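1. all I have is the shape, not the residue letters:
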């Protein structure tokens, strides 16, 4: 495996091409003048991964750095697109709330929306933690660089992060005037404008203001509404005020606001797979029955997802408002620097979805608007000396999220969900409504620190530790009303075959108030050795955790139809992480090659399960016994000359459930009458209509969802000095691309949700000079058909829906700066 991997990386590094600005470290940054004199071709990038400024090659951990100009050049304008440049990053989204950001396959349970658990990948913007992935789906605005830190980072970052961290740094106010403006137009009616200006208000006060606006036509045509959906409609604003009376003290006040208001996020028909439901109760037969009951209707939809046509009949919206304010104080106190970061952030989410994924009126309304407020305070003291460096921090966090959910059954629901005579009576389910009220309160506090002891000029020992306290409390209430608006009750259990029994089989009233707290102590130990001036070897062990979770979307039922309150809380994850790495530079530091091998073992992995053993198919959060992720990563770049740069990054990731005995069953093993309790599950009849279905499935050994075993990114740029229209500059040509091998898009891997691997290639060409850059670009230049996500439609009817990736897009960009 390793030999194959290194061979592929070697081939990629000599044959693929990349942007001059990208890298893991491609664009030179201001560094020590003496060092530059010694090596004028030194390729240096400064990072703050360890809460102090240092070059990426000095940091003894796996880190990818993407510069702001590379983000712009390659069109990767938010976190969702960032995975195209960082192979070990997996980002999948069906809408902003349902977004998974994982590193090495770890982070959050795939496909589950719940506020009751923590993300394993911390997202920070200018040192401010963003607690929900959905609250970090804003467009990148005036970004200087993005650092992707792989592996546990809890002893350096305020909120414990078991899988890694994404550290976003924006451009800061300056005491000299500078500004930039950018305009992009393209097909699909793309219009994007960006601008930023910075300068002094006095000798001690500077200000920076930035804005960005993006609009683009959607990529799916809804024949029901006669509109293109899944569009982009984004606006972002950021302002910063810097007060710096001296070199030893500064205060930065920041405020930002981002608004997204697209008609999004719809799906298209992908395929139908056989389940164990009775054949007459599966998708094709149900559609035929509805057409027969409605002469002249003849419902049908394109069965080629790449026709980019859908027929969703429910309202769609992905309204997302994100913003906040922060105050960052830096003060040189004694021999070190004290940093205080105080922040408040909000997230206002107003979605509307079509949860049956069809143009039939099965679920006629589905919306779960949420409002979040979060407050955080971090104190950090950094000390550096010739022999000892350390960081000591204190972090406090408070969060509240309120959600008001509504889901309603439509005119076709009875025919779709009921049998016999009840299926012919639309009034039984039409208008049946579940109204959910819920909130989450979360409090967290941590004391953390890390010490670097430089034993010799070459050897450094770096231990770290963290003490963490978390408390979570939630509330969930579901009230169910029938089509007449009357509240129904499902206790005691209604008589079989009754209208009430049919209604309770779809929505059941419920109330729960889970609450729990936990203390945790974690630590890590790193040893690194400078083998030579430009060769650094390191090894890391980390004992980490992801804090407890609570179920916020309702609980499963016991056999007697009562609520199983024991499922209200979820145990913390326990993490053992091992990593070794080698960082090298050669060819007079023109070339960089970094290699990392890792293994992460997790006990009590927080995953999606179902309540099949209790007679319900409702999904909720619980603990898988053991998960393991292991792999190897390589990053290569070369600055061959002022005229040519290239990079190739690759990752092999083997992430799997080592032991998961009560997992949800995939659709091919679902939908039939449940097998008897307390007997071994029978998996021998997948996709056989009428077969008995396991109550739960043992998927031990199966791969984690969303993870490609192989992933690569690559690119290059070549330029030539010219004089054009009396302007001196460079004509340049660049190409970048990425490849991901096959992966599965369901929490329990299914033969129906396997997503084929794909490779995307992008080109750009332009002319740049002092203060300007004009270029044209083509993304997905080969117009590759690929799937971003697949989803299993509810009800075990076999319907699989999905979202195709962007088709070929093209356009032009003009940038000016002073």
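-> Thanks, I have it. Note that this is a predicted model, so its numbers are computed, not measured. Numbering: from 1, shown residues only.
2. C-alpha only now, for contacts and for neighbours.
-> Noted.
3. ranges for the strands of the stretch 1-150 of the chain?
-> 46-47, 54-55, 63-67, 89-93, 99-103, 121-125, 128-130, 143-150 (DSSP state E, counting those that start in this stretch).
4. and the fourth one with strand 63-67, angle?
-> Comparing the axes of strand 89-93 and strand 63-67 via axes from the mean of the first three to the mean of the last three C-alpha atoms, to 10 degrees yields an angle of 60 degrees.
5. for strand 89-93, packing partners?
-> helix 79-82, strand 99-103, strand 787-792 (3 or more C-alpha pairs under 8 Å, 6 or more residues apart in numbering; DSSP states H and E).
6. what about 7 Å?
-> strand 99-103 (3 or more C-alpha pairs under 7 Å, 6 or more residues apart in numbering; DSSP states H and E).
7. contacts for the strand it packs on?
-> 88-93, 107-108, 110, 121, 133-134, 150, 163-164 (C-alpha atoms under 7 Å, 6 or more residues apart in numbering).
8. now restrict those to buried residues only.
-> 88-93, 107-108, 110, 121, 133-134, 150, 163-164 (16 or more other C-alpha atoms under 10 Å).
9. hmm, back to that, and the contacts of strand 99-103, which is closest to residue 224?
-> For the contacts of strand 99-103, the residue nearest residue 224 by C-alpha to C-alpha is residue 93; the value is 23.7 Å.
10. below is structure B, check it against A:
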């Protein structure tokens, strides 16, 4: 961005802040901080438990974002919701666009497994993890419900639920839109058109577009991959909705199409080899991930493409006293990823002509690798990390395609009696194709195929390719009894049965580079298809005592469940051949992982005071997780491997609180925080990790913020909002302050033992600012995301037997300006 434009943005922001402060005392009550609303807390209606309830009455911890709060905080997707919610953290798009892991109170959604958070959009449950951070339309309310919700939403709601409500058509034509520009060539726009077609039928059209070059650049010598190729992003969605109400019948039909063209695998490597650091006098062989000076030099331009097609129909019929609700959803999400690979470190392709030629050419040109790597005239005389500038890493190509169709029927009472009930049934069918290939990089353009035969420009060296088929059947019910005007007891129960099958698609051929099968599982014989069934009963019991409209005490207990599943077939053979046999690692990684079960208790309170100007909530919780699913990453001379393992038992306990205070009309301050104490109690996969913290779980989160709306005149306001989020120290692996013998110890005996105490992400804070003016039907806003330009870590993936970690940086500061219309 031009320096004069940046200066203009900063000046505008500073002026708006000053004006907001000057006029705060006379502002009206038009603002709603995230987690609160412009109306009194006790008047907010939520649907997270599948029925309309007052927020104050819900016997659970729930954060609500009203339409006003969503607009004034700039929230459009799950990532932005998570960053404003205590006890919730998120990792998304570090590997690829559809790769999202949400952690709520220590329960994390393991990469390559199922969601641990139910995503519900306009009453319809979406189960594909790739949809979790997609823009779903123009949001008018968002709810984040914490704790196991399996009794209401099934196998993918162990940690909670995210319930989104989008724009419905009104009785008049409405046009809404906002667009902006910013640093790093940021450009975005989103808008909707809605209105009536007839007296009983209305429509909504929605679209969004975003493009950015990202915060980081590839500085390697390859012209094709250099430049803004590290975290670039381009994506758009278009969608439509028809909504009809005719007497007792309501019909809601929706369709959406989306595409993403982005970078992927925005990781750098940090080594954790203290023996090498001491022997060679180079501390970068044992590097703190928080001090990493990121260097992206890969010779392959990463390319991540995603296409989404979905359509749904929801019908509600009111019988007068009971309501029948049914819906059906079709979803098709296809994505692939082309990127540099990790095979250079152990010389998998060292004998290949292209690897030797590019190494010699870069050496002769005087190119210098980032320390502690070094470049010699041959691969054998070099020390390579992954994602390097030579062709010695190979090419990584991944495919993740999922089609699913789901349907539900639910019969419920009207909700206005002392006793309310519901009964229902659910079905889901999933066809999922997942493949990961490592292909020889011979310098020619990559072929976007999982298997390329010997003699092709980039023949396949390692391949995992499987077809997964899943059928889910569930029955559920709930009952709520108002014992008295102040005491309410509710119970819900759901049974899920999940039938899974995996079929190997890899041909039984040899790797031209090594002479071994391209899937190591073939070394033990044919790879047979497998079937498994996973079942779980998921109860939920809640109690609420409301002695007054302003105060509620509540408690609840529930069971959470995530089905087990299959790793890519041949995973166990890779682990045994490359780690267990040569290193004595004794890793218990199988081609199948077990189901996860959690038992969670919560008790808390909700208070509204000072004529609803002040609200305070607090809760304490304890969760015991059995067979927690956890993502592990392995790399070496064989290439790379992604698997899901199980941690036998993890205990999670903590507390959280939130407060909102409207000091005067138009000026609100808000704060929320969470502290989680996590501990691994048993772990047969890696027994020496017992006593460590649960991976991907921040020790604490703290959100602080303020919002002001100050009138300049009758039809013009100045708006200012600040959000500061502190995320506490976080481990990303079960292996923490432990030693591990690595593959380097086979080559350099005595030096190849790694220690991972420097892989914990330190606490960090991110400040987001928004300031501007708004009139009747329009607004102008200057924003600064990560306003202090705080360097931060998005994710750390230790590869314990490799001797290093893959580290993804978080986004740096983006300053921009946004224009909005609404009429």
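-> Received, thanks. Quantities reported herein were computed from a predicted structural model and do not represent experimental measurements.
11. TM between them?
-> The TM-score (TM-score structural alignment, normalised by the length of the first structure) is 0.79; 701 aligned residues with a C-alpha RMSD of 3.5 Å.
12. looking at the contacts of strand 99-103 of the first structure, spot the one nearest residue 367 of the first structure.
-> Among the contacts of strand 99-103 of the first structure, and counting by C-alpha to C-alpha, the member closest to residue 367 of the first structure is residue 134, at 15.6 Å.
13. which residues sit in contact with the counterpart of the closest one in the second structure?
-> If you follow residue 134 of the first structure across to the second structure using TM-score structural alignment, you land on residue 130. Neighbouring residues of residue 130 of the second structure by C-alpha under 7 Å, 6+ apart: 98-100.
14. can I get the residues you listed in a markdown table with distance to residue 426 of the second structure and neighbour count?
-> Listed next are the contacts of residue 130 of the second structure as a markdown table, based on distance: C-alpha to C-alpha, whole Å; neighbours: other C-alpha atoms under 10 Å:
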| residue | distance to residue 426 of the second structure | neighbour count |
| --- | --- | --- |
| 98 | 25 | 25 |
| 99 | 26 | 18 |
| 100 | 25 | 26 |
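15. go through the strands of the stretch 1-150 of the first structure and pick out the most buried.
-> When you average the neighbours per residue for each of those (mean count of other C-alpha atoms under 10 Å), strand 99-103 leads with a mean of 26.
16. and it, how far out from the chain's middle?
-> The gap between where strand 99-103 of the first structure is centred and where its chain is centred comes out at 3 Å by C-alpha atoms, centre = their mean, to the nearest Å.
17. so how far does it sit from its counterpart in the second structure?
-> When the second structure is overlaid, strand 99-103 of the first structure sits 1.6 Å from its aligned residues on average, using mean C-alpha distance after the TM-score superposition for the first structure.
18. and residue 415 of the second structure, how many residues sit next to it?
-> 17 (other C-alpha atoms under 10 Å).
19. find the nearest non-adjacent residue to residue 249 of the second structure, please.
-> residue 317 (4.6 Å; C-alpha to C-alpha, 6 or more residues apart in numbering).
20. can you tell me the element that neighbour falls in?
-> strand 303-318 (DSSP states H and E).
21. buried residues in the lengthiest helix in the second structure, which are they?
-> When the second structure is scanned for its longest helix (criterion: DSSP state H), the result is helix 3-23. Using 16+ other C-alpha under 10 Å as the test for burial, helix 3-23 of the second structure gives 6, 9-10, 12-13, 16-17, 19-21, 23.
22. redo those residues as CSV? Include distance to residue 153 of the second structure.
-> Listed next are the buried residues of helix 3-23 of the second structure as CSV, based on distance: C-alpha to C-alpha, whole Å:
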residue, distance to residue 153 of the second structure
6, 46
9, 45
10, 45
12, 46
13, 43
16, 44
17, 43
19, 47
20, 43
21, 45
23, 46
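23. any idea how far residue 370 of the first structure is from residue 621 of the first structure?
-> For residue 370 of the first structure, the distance to residue 621 of the first structure equals 19 Å [C-alpha to C-alpha, to the nearest Å].
24. neighbour count for those two, which is higher?
-> More neighbours surround residue 621 than the other of residue 370 of the first structure and residue 621, with 27 against 20 (other C-alpha under 10 Å).
25. map that one onto the second structure.
-> So, by TM-score structural alignment, residue 621 of the first structure is matched to residue 644.
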